[in-house]
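**Q** turn this into a structure:
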Amino acid sequence: MDFDFSEEQGLLRDSVTRALADAYPSLERRQARIAASLGFPEEGWRSLAELGLLGLPFAEDDGGFGGGPVETMIVMEAIGRTLAVEPYLASAVLGGTALRLGADATQRARFLPGVIDGSLRLTLAQTERQSRYDLHDVATTARRDGDGYLLDGQKCVVLNADAAGLLVVSARSAGERRDPHGIGLFLVPADAAGLSIQPYPTQDGGRAAEVSLSGVRIGADAVLGDPQNGLPLLARTVEHGIAALAAEAVGSMEALHALTVEYLKTRKQFGVPVGSFQALQHRAVDMMIALEQARSMALYAAMMVEAPDAAERAAALAAVKVQVNKACRLVGQEAVQLHGGIGMTLEYIGAHHFKRLAMIEYQFGDTPHHLRRVAEDGGLIAA
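**A** Here you go, the predicted model:
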């Protein structure tokens, strides 16, 4: 099987790598960008739009560029290598996937032009305090009110909610709290009456928020698809998020491994570089093996995330998350150990890669959660 990029994909890789490297040449420049009011500079977001990256996942008929999971993987790897803080995952991947797969023609025509040109940012609000990683555990309610709905509930750890103009909110229109049926996805403007957003910085330099909905009224035209059968759409959206995170993790681990190897070559002990010690060489090789295994799984995720069989797709993405999570932990911890004391100092870029990898390990499901899902699905290969 040929895993080489096409000419167009190679050009995309080169352009996005160059653009983000110019925007994030140092840790000091990254920290300055994080200090902006929304956690990233508006000019950085506009530059992503000018490069066409915000329209990359959307069909040409909707004004996008017709890219697929491989193109998203290329962008997310570059984001991981540079630790870029622009909310590409929240808006283009998560919110964008929900719109791309669930919106009707009218909704796409209304919202996608703004998403593509950067004037409208999206985010996905689906996590609740009690839900942990279970997408079907939804206590937020959507009650019929005339020709629309009233939304009430709480969402937590909503990525970049304070920068979003439109939130994709999961809410229950029927059934009990953990019923798979009765869940819908609703488009809620950030300035809607009754919506409260409490933002905060996350450990990895990003931003998230607690979102409260108290009698938030939306029209019937704000529903994505079936208001009682939205769980499959939510699952597909999160699967695209997992595939994107796998690629981002590969980019970050690649950068962290390169930093570690360079440090082993320059740090001297007993008059020689510490990289000349065989035991440390073996540990650097272990990091490389984990990185390459994660890269393979990121490619597998890009291949499987749009597979038509839902069960096969879910098992594949769960397996991807297991392997990538393990690699994030091994590469991050080994990098800290091989760097010694400097590996945990916030003045060193390696520590920030470690923090981001630690966050990725728990986004959309930790290792035990996804390992259990793989086991329940009978593994990737039938017995």
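**Q** when you work out contacts or count neighbours from here on, use the C-alpha atoms and nothing else.
**A** Will do.
**Q** where do the strands sit along the stretch 51-200 of the chain?
**A** For the stretch 51-200 of the chain, applying DSSP state E, counting those that start in this stretch gives strands covering 122-125, 141-145, 148-159, 166-172, 183-189, 195-201.
**Q** which residues sit against the first one?
**A** So that's strand 122-125. Residues outside strand 122-125 that contact it (Cα atoms under 8 Å, 6 or more residues apart in numbering) are 90-92, 94-96, 115, 155-156, 158-161, 164-170, 211.
**Q** which of the strands of the stretch 51-200 of the chain sits most buried?
**A** strand 122-125 (a mean of 30; mean count of other Cα atoms under 10 Å).
**Q** any idea how far residue 86 is from residue 306?
**A** Distance, residue 86 to residue 306, using Cα to Cα, to the nearest Å: 25 Å.
**Q** looking at the two, which one has more neighbours?
**A** residue 86 (22 against 15; other Cα atoms under 10 Å).
**Q** for residue 67, give me its contacts.
**A** 56, 57, 58, 59.
**Q** show me where this structure has helices.
**A** 7-23, 27-34, 42-50, 69-82, 88, 96-102, 105-117, 231-266, 278-304, 310-339, 349-362, 367-376 (DSSP state H).
**Q** any chance of these in a markdown table, plus distance to residue 144 and mean neighbour count?
**A** Below are those laid out as a markdown table (distance: least, Cα to Cα, whole Å; neighbours: other Cα atoms under 10 Å):
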| stretch | distance to residue 144 | mean neighbour count |
| --- | --- | --- |
| helix 7-23 | 45 | 15 |
| helix 27-34 | 41 | 16 |
| helix 42-50 | 37 | 16 |
| helix 69-82 | 36 | 24 |
| helix 88 | 33 | 25 |
| helix 96-102 | 20 | 23 |
| helix 105-117 | 20 | 17 |
| helix 231-266 | 19 | 23 |
| helix 278-304 | 37 | 19 |
| helix 310-339 | 30 | 22 |
| helix 349-362 | 35 | 22 |
| helix 367-376 | 34 | 16 |
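**Q** to compare against the first, here's the next sequence to fold:
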Amino acid sequence: MNFDLYEEQQLLKDSAWRYGADHGDFTAWRARADRGEAYDAASWRQIADLGWLALNVPEDDGGLGAGPVETMVVAEAMGRYLMLEPFVSTGVIAPVLLAAATESVRADLSSGLIEGKVVISLADAEPGGRFDLNRIATTAEAVDGGFRLTGEKSHALDGGSADWFIVPARTAGADDSADGVSLFLVPADAAGLTVMRSRAMDNRHNASLKLDGVLAPVETLIGGLGKGFPLLRDAVDRGVVARLAEAVGAMDAVREMTLEYLKTRKQFGQTLGAFQALQHRAVDMAIACEEARSMMYLATIALSGAPAERRKVISAAKARVGQTSLYVGRQAVQLHGGVGFTEELAVAHYLKRLIMIDMAFGNADHHRTELATSLKPGAIAA
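**A** Take a look at the predicted model:
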């Protein structure tokens, strides 16, 4: 697929890759992970200074109002250099949702988001909900001055370091209905909110939430009452495509590491790359990377299309990139041999990141099912 960038987009990509190369030292990365740091605070501030966090913030709120392509090129660099900074949660998903918030909320949070002073996480999943975004049992009961939130959230991306959470809750309808879903902005220190922090295998600091009568004032409602699901769906779709770009960046990086290893590691008196069987596996890895890149481009373009068609394309892309990314990551580890499983080598960490990206917002199996369902005659996308 031919996907030429405009001059400004190419400059952004060059800048992101240059930043990653200058700050992507793996030894320093491991040291931060061993210390239990969610991300490098200094790097987060520099990312904000580069304008990455302003990309998806509307111009009226002080942002750049950029499009999906700009997000894609930055997210690809994030994946290539294994950056832990919460770009997708705070720089992609949160701005899409905050654009529908009240003027006072946007005034309070947009500048802090752009400057890297706040981290905002979407609590997107619930216990027993699997990957179905519309399965929301958390309730929001109307009370004087606002709503009282009660329920549990099993996953909030980068929630371990979040200052604010965006919480989908049900104000009407059945637990699996797309109707009656409302979105609320909740501070991490809200009374009645318990944040259970955890570290995933890829060293991302996520969280699960328990809401025990958390009071959400009326002004924290995002979008219309009971009409938050289309907005939630749009934000998550954009987050999914950004994660696909991360996967493509990580795939390219780990493939290049593997090729370099095959060219230098010797066995039986010759380099591993001299063995034809391993050459074939290296070619298969390259083909898988190109497949994933093409699907990433297609999904990025689809973000500008109609919601129903967009969902089909994104599900197809998520399924295929999930397959190809895990293939490339596993091949990289296998071709490195026993050392590929060690903490000291980057390829093992790239594989862990690719596994977690595949799981994010639904794994390949889930999205194959979503795609098959959407293609049935008479099927209506949520």
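**Q** if we can go back for a sec, please convert the strands of the stretch 51-200 of the first structure to TSV, extending it with distance to residue 221 of the first structure.
**A** Supplementary listing: the strands of the stretch 51-200 of the first structure in TSV, determined by distance: least, Cα to Cα, whole Å:
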stretch	distance to residue 221 of the first structure
strand 122-125	17
strand 141-145	13
strand 148-159	8
strand 166-172	13
strand 183-189	9
strand 195-201	18
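**Q** out of these, which comes closest to residue 215 of the first structure?
**A** The closest of those to residue 215 of the first structure is strand 148-159. By Cα to Cα, the value is 5.3 Å.
**Q** so what's the aligned partner of residue 370 of the second structure in the first structure closest to, chain neighbours aside?
**A** Under the alignment (TM-score structural alignment), residue 370 of the second structure maps onto residue 373 of the first structure. Nearest non-adjacent residue to residue 373 of the first structure, counting by Cα to Cα, 6 or more residues apart in numbering: residue 318, 6.6 Å away.
**Q** counterpart of the one you found over in the second structure?
**A** Under the alignment (TM-score structural alignment), residue 318 of the first structure maps onto residue 315.
**Q** identify the residue nearest residue 57 of the second structure in space, chain neighbours excluded?
**A** With sequence-adjacent residues excluded and distances taken as Cα to Cα, 6+ apart, residue 57 of the second structure is closest to residue 63, at 4.5 Å.
**Q** before we move on, what about residue 164 of the second structure?
**A** Nearest residue to residue 164 of the second structure in three dimensions, chain neighbours excluded: residue 187, at 4.4 Å (Cα to Cα, 6+ apart).
**Q** what of residue 215 of the second structure?
**A** residue 148 (4.6 Å).
**Q** circling back: tell me, how many residues neighbour the residue nearest to residue 57 of the second structure?
**A** The burial count for residue 63 of the second structure: 20, using other Cα under 10 Å.
**Q** tell me how far the aligned partner of it in the first structure lies from residue 124 of the first structure.
**A** Aligned by TM-score structural alignment, residue 63 of the second structure pairs with residue 64 of the first structure. Per Cα to Cα, residue 64 of the first structure is found 20 Å from residue 124 of the first structure.
**Q** and residue 93 of the first structure, by the same measure?
**A** 10 Å.
**Q** related to what we said a few turns ago, trace the residue nearest to residue 164 of the second structure over to the first structure, please.
**A** Per TM-score structural alignment, residue 187 of the second structure is aligned with residue 189.
**Q** could you double-check that its match sits in contact with residue 166?
**A** Yes: using Cα atoms under 8 Å, residue 189 of the first structure is in contact with residue 166, at 4.5 Å.
**Q** what sits against the match of residue 63 of the second structure?
**A** 55, 56, 57, 58, 116.
**Q** contacting residues for the fourth one?
**A** Under the criterion of Cα under 8 Å, 6+ apart, the contact partners of residue 58 of the first structure comprise 64, 65, 66, 67, 100.
**Q** over to residue 316 of the second structure?
**A** Applying Cα under 8 Å, 6+ apart, the residues near residue 316 of the second structure are 295, 367, 368, 371.
**Q** in the second structure, where's the longest strand?
**A** Scanning the second structure for the longest strand, with DSSP state E as the assignment, gives strand 205-217.
**Q** okay, and it goes to which residues in the first structure?
**A** Counting by TM-score structural alignment, strand 205-217 of the second structure corresponds to 207-219 in the first structure.
**Q** by how much does the matching stretch deviate from the second structure on average?
**A** With mean Cα distance after the TM-score superposition for the first structure, stretch 207-219 of the first structure departs from the second structure by a mean of 0.9 Å once superposed.
**Q** got the buried residues for that stretch?
**A** 207, 208, 209, 210, 211, 212, 213, 215, 216, 217, 218, 219 (16 or more other Cα atoms under 10 Å).
**Q** would you agree the second one is in contact with residue 201?
**A** Yes: under the contact definition of Cα under 8 Å, residue 208 of the first structure touches residue 201, with a separation of 6.4 Å.
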